[in-house]
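Colleague: This is a predicted model, with the sequence first.
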Amino acid sequence: MARSRVKAKGRSEGGGFLRLHHRLIQHPNFYTLSPRAVKLLIDIAGQYRGLNNGDLSAAYTLMRQRGWTSKDQLSKALAELLERGFLILTRQGGRTRPSLYAVTWEPVNDCGGKLDVSSTNAPPGNWKKDPINPE
């Protein structure tokens, strides 16, 4: 009976959600992002599950499954998000491991000690810095 009520009310049966605060999406650093940067931000932030901020990847092999077809466009979008403060690098990648990132509107988690940065109790909030004029 409970299952049919859920279907009748149109409620979700599970799954996560992506929290983007109004103050974040109304900030000039957000609304002047390029479309590719907004897409990448959603693709990366969509990996966040509540306790893994800092363990988010933008590896091309992963992003290709999300519709990315150009390493160059992915690289440009990533650079834009880092410059505008929506992402921070939490681990520099190398030959056998990917670079990892954290969104800056949530606290950075410990992630089992695999990060090059310390966990935080408060969000870094780098996106709130002075607005950057788009090129």
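Modeller: Now that the structure is in, tell me what you want to look at.
Colleague: CA only for contacts and neighbour counts going forward, please
Modeller: Fine.
Colleague: For burial, what's the neighbour tally of the closest residue to Q47 other than its chain neighbours?
Modeller: Using C-alpha to C-alpha, 6 or more residues apart in numbering and skipping the chain neighbours, the partner closest in space to Q47 is L56 (6.2 Å). Counted with other C-alpha atoms under 10 Å, the neighbours of L56 add up to 24.
Colleague: cool, V6 as well?
Modeller: If you count neighbours by other C-alpha under 10 Å, V6 ends up with 12.
Colleague: Next one: it from G16, what distance?
Modeller: According to C-alpha to C-alpha, to the nearest Å, V6 and G16 sit 17 Å apart.
Colleague: And for L89?
Modeller: Using C-alpha to C-alpha, L89 is found at 24 Å from G16.
Colleague: Included below, for side-by-side comparison, is a second structure:
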Amino acid sequence: MRKRDTGRDAGGFAAVPWSVLDSLAYAELSHPGKSLLMEFARQVMGDNNGRLLGSSAYLRERGWNSKDVITRAKRELIDVGFIFETVKGRRPNRAAWYAVTWRALDKIAGYDPGVEAAFERGAYKKWSSKN
């Protein structure tokens, strides 16, 4: 029988390893970058890493109002290696998909060609200020 954790509020939680929070890449993120990273971490359910959303339509429901801030924060997270784009978004109604790099990429149909080979788990660990 599974022991129930009564020491916290009910509901899911976002598990972010200390190696992420203690990394140089995280320390150098902007505040919007850190906030958006938590939005991606909140979506991870154990079998969907690679199908996380970062669209303005999705994030608007979560309180994000500026497409420009979202775009800059997403670019920052990709550049330092915290997220990886698995599907390019397309007009009119195809949202891009992302994966966090502190977890393995889940096997999900629909990735763009070459994604499995290009994905690098722990890519953020290679970040340095000199990049």
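Modeller: Nice, thanks for sending it over. Source: prediction; values computed, not measured.
Colleague: tm score of chain vs chain?
Modeller: Once superposed, the chains reach a TM-score of 0.85 (TM-score structural alignment, normalised by the length of the second structure), with 125 aligned residues with a C-alpha RMSD of 2.4 Å.
Colleague: so which helix or strand takes in A57 of the second structure?
Modeller: Element membership for A57 of the second structure (DSSP states H and E) is helix 56-60.
Colleague: residue range for that helix in the first structure?
Modeller: Counting by TM-score structural alignment, helix 56-60 of the second structure pairs with residues 60-64 of the first structure.
Colleague: Show me what the helix holding A57 of the second structure is in contact with.
Modeller: The contact list for helix 56-60 of the second structure (C-alpha atoms under 8 Å, 6 or more residues apart in numbering) reads 64-67, 70.
Colleague: residues contacting the residue nearest the centre of the first structure?
Modeller: With distances taken as C-alpha atoms, centre = their mean, A45 lies nearest the centre of the first structure, 2.7 Å away. Neighbouring residues of A45 of the first structure by C-alpha under 8 Å, 6+ apart: 18, 56, 103.
Colleague: The second structure: which residue goes with that one?
Modeller: That one, A45 of the first structure, aligns with A41 by TM-score structural alignment.
Colleague: Quick check: buried residues in the helix or strand where that match lies?
Modeller: Taking DSSP H and E as the definition, one finds A41 of the second structure inside helix 31-43. Residues 32-34, 36-37, 39-41, 43 are the ones in helix 31-43 of the second structure that count as buried (16 or more other C-alpha atoms under 10 Å).
Colleague: Ok, stretch 115-127 of the first structure next?
Modeller: For stretch 115-127 of the first structure, using 16+ other C-alpha under 10 Å, the buried residues are 115, 119, 124-127.
Colleague: For stretch 55-70 of the first structure, measure first residue to last.
Modeller: Start and end residues of stretch 55-70 of the first structure are separated by 23 Å (C-alpha to C-alpha).
Colleague: now stretch 21-34 of the second structure
Modeller: OK, stretch 21-34 of the second structure end separation, C-alpha to C-alpha: 10 Å.
Colleague: got the contact list for that stretch?
Modeller: 20, 69-70, 73-74, 76-77, 80, 124-125, 127-128.
Colleague: If we use 10 Å, what do you get?
Modeller: Where contact means C-alpha atoms under 10 Å, 6 or more residues apart in numbering, the residues beyond stretch 21-34 of the second structure that reach it are 19-20, 35-39, 64, 69-77, 79-82, 123-129.
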